[in-house]
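**Q** Fold the following.
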Amino acid sequence: MTGAEVLLKALEEVGVEVIFGFPGGAVLPIYDALYNNRKIKHVRTVHEQGAAHAADGYARATGKVGVVISTSGPGATNLVTGIANAYMDSVPMVVLAGQVSTDLIGKDSFQEVDICGITLPITKHSFMLRDKREILKTVREAFRIAKSGRPGPVVIELPKDIMASETNMEEQKEDFDLSFRVLSEKINSSHDEKENLEIAVEMIMKSERPVIYAGGGVKLSGASSALKTFAEKICCPVTTTLMGIGCFPHNHELYLGMLGMHGTPWANLAVSECDLLVAVGARFDDRVTGKTDEFAKNAKIIHIDIDSAEIGKNVRVDLSLHGDAKELLSRLIEIVPEKRHGDWLKRIEYFKNKYLLRDSRRELTPRYVIEEINELTEGKAIIATEVGQHQMWAAQYYKFEDSSSFITSGGLGTMGFGLPAAIGAKVGRPDKVVFDIAGDGSFEMNCHELLTALRYDIPVIVVVFNNRSLGMVRQWQEMFYGGRFSHSDLGDVADYARIAEGFGAAGYRVTRSDEVREAIKRAINEEKPAVVEVVIDKDEKAVPIVPPGKPIYQMLGID
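**A** Purely as a prediction, here's the structure:
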């Protein structure tokens, strides 16, 4: 066997079914081994960044580790944005990066870069294979690290000569020496003292105005059911971060919606008035907290998180419970008494009635379009997004049925993420209808990945809100920069439906509200890659919005 064949056997052993990537000189031994492999599907994207985002979307949709492969040099560096995106959003990914032969490393050889060094700040760990006998154990360890604790990306650098060398499964070393294990791995799950759990219960029982603030960690730990049981037992309203959307039922009486810069008014006001904030799997990022010294300033804070480095990093906390969210919530459920908060729920209902967002069903607005998609899919589609106003509209108006249905770039905010992520999600969940909600600026970033969808018969649907501008940039320029629209105008030069048709996909252009439903239905029924271009007013805004640096109770765009 070659080293590349051992690599594929190792990937099969850890359950890999799909690899996204792009071939090149340094990984030709691996692609040669793939030629006769019948157990692992390979999806070649148009660009390596698309491959990384597709592996990311696949991981989020399936709960499995996403796998991406590239050649050395520019192939590897084209993965960097996708790796950083996965790192920021805690997505398990293994990156197979080609490298020049070991005798050429360090000599500025053709297409040589130190990809382990380049990605050091945005990976959980990196491996540089130097010994053909260490292929199997390196793959095993990479997958263990990618999924353990707080998930994230792991890079394996694969020199060409190691992949081409002769070896066999018998000579593969079984385990790493203890000295080589990842002793400095950032995340280590732990059990909190019984005393801390009892203190948490005491704080909960003393509270009259509690709020649960749930983040992406709830999804990653599979804690959605436990969160619902916990919230119902103590009658506590729940708000989520952008990454936490879907981890709590959208139609539940205790659900407040999203928190933060574009959160619901009642979620922001409830957190601002609460006397106890229970944060679960959330990291208090700036888009949630606004002005940090005004965030939940009247509240005691309990922080439940698997990553000890996040506790107290951005906001002071009164009690930390370090460990897996599902496990800790389950233990709290066992010992916390039931409680009711009638007056507090009435206060929140007042907020909802006062600031209820107006219906716009008769106009061609983003809300109208998202709600039509929601009705036609019954909230059961997977929704991936690009980044910008459309991302917020999707988060605000689609009613997600489960925690794996919303796939978006939260921490890094990567334009061009949505389409390849949608492709990866559809590969992993072919039973689901998959949409990419896009803006025209973001769609232009990676619209060429429509070719990937066409070549592999992956029927994803892209809804492009065309406002002839970089919408969120324009909104900020209007609201905070005196209306000086510097380089945010895209012009009326592109017909995205016709661009899709030029690729060979289905294309529909919508300019009136009465055309929306039929276009979406046809795109779903077409069962081929499709683009639905929706022409909207360039002055449409993502509101509410909290101005940067302001407390979250100071919102613009609400009545």
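**Q** C-alpha from now on. contacts and neighbour counts both.
**A** Fine.
**Q** what does stretch 490-500 rub up against?
**A** Here stretch 490-500 makes contact (CA atoms under 8 Å, 6 or more residues apart in numbering) with 441, 450, 464, 468-470, 506-509, 530-533.
**Q** Just send these back as JSON lines, with distance to Arg484 too.
**A** Shown next, in JSON lines, are these (distance: CA to CA, whole Å):
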{"residue": "Gly441", "distance to Arg484": "19"}
{"residue": "Leu450", "distance to Arg484": "34"}
{"residue": "Val464", "distance to Arg484": "25"}
{"residue": "Arg468", "distance to Arg484": "16"}
{"residue": "Ser469", "distance to Arg484": "13"}
{"residue": "Leu470", "distance to Arg484": "13"}
{"residue": "Ala506", "distance to Arg484": "37"}
{"residue": "Gly507", "distance to Arg484": "34"}
{"residue": "Tyr508", "distance to Arg484": "33"}
{"residue": "Arg509", "distance to Arg484": "30"}
{"residue": "Ala530", "distance to Arg484": "35"}
{"residue": "Val531", "distance to Arg484": "32"}
{"residue": "Val532", "distance to Arg484": "30"}
{"residue": "Glu533", "distance to Arg484": "27"}
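**Q** For those residues, which two are the farthest from each other?
**A** Leu470 and Ala506 (24.5 Å; CA to CA).
**Q** one more, for comparison:
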Amino acid sequence: MHGTYWANMAVMESDLLIAIGSRFDDRVTGKIEAFAPQAKIIHIDIDPTSISKNVRVDLPIVGDCKHILSKILSLLEEEDMDSFKAGLDKWHHQIDKFKAIHSMNYEQKGIIKPQYVIEKIYELTKGDAIISTEVGQNQMWTAQYFPFVKPRTLLTSGGLGTMGYGFPAAMGAQAAFPNKLVIDISGDGSFQMNSQELATVVQYHLPVKVVILNNGYLGMIRQWQEFFYGKRYASSSLEGFSPDFVKLAEAYGAVGLRATKPEEVVPVLKKAFSIPEPVIVDFEIDPEENVYPMVAAGEALNQMRLV
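**A** Below you'll find the model as predicted:
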């Protein structure tokens, strides 16, 4: 639904799709009847009930993906891979063309863009951090703009859609890895689902950093209301109802910081990361920034809304 343009187009034009542990929910497939129409689908899953549940499968394989992938690699070693190179080069060139059509660029000027905050987090950490997310726009932007380079460094509730997951997940990660930088990227709505756990991180000296992308809305709900409900905004605005997050942090004995301008983003992040205590960083972002691309419910993956 919010995958990059080139990833969605690659799926739709592929001739072979290897799915490992995928449940093929509608957020992944879009319109099921139109999903990967040219592809032979190999579905690997340890749970046989998950195979062929939602999409047609040409080759079902039940088992532990670690062992199955090892066997696939050993079979590939017996093949003449040079014979595939020309086709792969052509395919990679096609993907580069997809990337040129929609490269995920955005314009940072005036009010803070959430994408900018996430990119700066990556630049400052070089990917050497454990990142958790809440649910909604913050989750999608993190997946799109933080290029994860190490395994097991993204903690997110995925399709479960659990608002409030990110903060306690970050707490657990920090307890397990006390010397690691752990960051919860949150929205102002999701954070309030479990903000009382500030007491826990202060009590146990867990130096979790919470980055709040504060747009004054339940952002994904507002986005759907804008696109599909004629901009009839109902129960999606948090303006006037949310606390002052800096004061909230301080009330619990944590550190609270705030950035309201783009030029404040990097200095505030650097300061937050240097403090060996729990820190809440409140970024006042563009309240009407949307997540793109977006595939509407019932549409095929190649029917993306790009602006």
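**Q** before we move on, the earlier item: so of the contacts of stretch 490-500 of structure 1, which ones are in strands?
**A** Counting by DSSP state E, the part of those found in strands is Val464, Ala506, Gly507, Tyr508, Arg509, Ala530, Val531, Val532, Glu533.
**Q** other SSEs contacting the longest helix that structure 2 contains?
**A** Longest helix in structure 2, counting residues (DSSP state H): helix 82-101. If contacts are counted by 3 or more CA pairs under 8 Å, 6 or more residues apart in numbering; DSSP states H and E, helix 82-101 of structure 2 sits against helix 5-13.
**Q** Where in structure 1 does the next helix or strand after the helix it packs on align, residue-wise?
**A** Downstream of helix 5-13 of structure 2, the first helix or strand assigned by DSSP states H and E is strand 16-20. The aligned range for strand 16-20 of structure 2 in structure 1 is 276-280, by TM-score structural alignment.
**Q** Check the alignment and tell me where Phe443 of structure 1 lands in structure 2.
**A** Per TM-score structural alignment, Phe443 of structure 1 is aligned with Phe191.
**Q** Make sure that match is actually in contact with Asp184.
**A** No - assessed by CA atoms under 8 Å, Phe191 of structure 2 is found out of contact with Asp184, at 9.3 Å.
**Q** and the gap between the aligned partner of Ala299 of structure 1 in structure 2 and Gly298 of structure 2?
**A** In structure 2, Ala299 of structure 1 lines up with Ala39, judged by TM-score structural alignment. Separation of Ala39 of structure 2 from Gly298 of structure 2 (CA to CA, to the nearest Å) stands at 20 Å.
**Q** Could you give the number of residues near the corresponding residue of structure 1 for His102 of structure 2?
**A** Mapped onto structure 1 by TM-score structural alignment, His102 of structure 2 lines up with Tyr355. Using other CA atoms under 10 Å, Tyr355 of structure 1 has 14 neighbouring residues.
**Q** show me where the stretch 101-250 of structure 2 has helices.
**A** Applying DSSP state H, counting those that start in this stretch to the stretch 101-250 of structure 2 gives helices spanning 114-125, 137-145, 166-176, 188-191, 198-203, 219-228, 245-252.
**Q** and Pro243 of structure 2, how many neighbours?
**A** 12.
**Q** again, but for Pro337 of structure 1
**A** 13.
**Q** Where in structure 1 does stretch 280-294 of structure 2 fall?
**A** The aligned range for stretch 280-294 of structure 2 is 531-545, by TM-score structural alignment.
**Q** Between the two ends of that stretch, how far is it?
**A** Stretch 531-545 of structure 1: ends 29 Å apart by CA to CA.
**Q** centre of the chain versus it, how much separation?
**A** 22 Å (CA atoms, centre = their mean, to the nearest Å).
**Q** just stretch 227-246 of structure 2 next, same as before
**A** That offset, for stretch 227-246 of structure 2, works out to 21 Å (CA atoms, centre = their mean).
**Q** What are the buried residues along it?
**A** Buried residues in stretch 227-246 of structure 2, counting neighbours by 16 or more other CA atoms under 10 Å, are found at Ser236, Ser237, Leu238, Phe245, Val246.
**Q** returning to that earlier point: which one, of the helices of the stretch 101-250 of structure 2, ends up nearest to Leu75 of structure 2?
**A** Taking CA to CA, helix 137-145 is the member of these nearest to Leu75 of structure 2, at 32.5 Å.
**Q** Look up the average distance of that closest one to its aligned counterpart in structure 1.
**A** In the superposition with structure 1, the average deviation recorded for helix 137-145 of structure 2 is 0.5 Å (mean CA distance after the TM-score superposition for structure 1).
**Q** which other helices and strands contact that helix?
**A** Right, helix 137-145 of structure 2 is packed against helix 114-125, strand 182-187 by 3+ CA pairs under 8 Å, 6+ apart.
**Q** so that helix aligns onto which residues of structure 1?
**A** Using TM-score structural alignment, helix 137-145 of structure 2 pairs with 389-397 in structure 1.
**Q** Could I get the buried residue list for the matching stretch?
**A** Neighbour counts using 16+ other CA under 10 Å place Gln389, His390, Gln391, Met392, Trp393, Ala394, Ala395, Gln396, Tyr397 of stretch 389-397 of structure 1 among the buried residues.
**Q** now that stretch, how far from the centre of its chain.
**A** 14 Å.
**Q** Residues contacting that stretch, please?
**A** Looking at stretch 389-397 of structure 1 with CA under 8 Å, 6+ apart, the contacting residues turn out to be 242, 245, 257-258, 262-263, 366-367, 370-371, 383, 385, 408, 437-439, 465, 471-472, 541-542.
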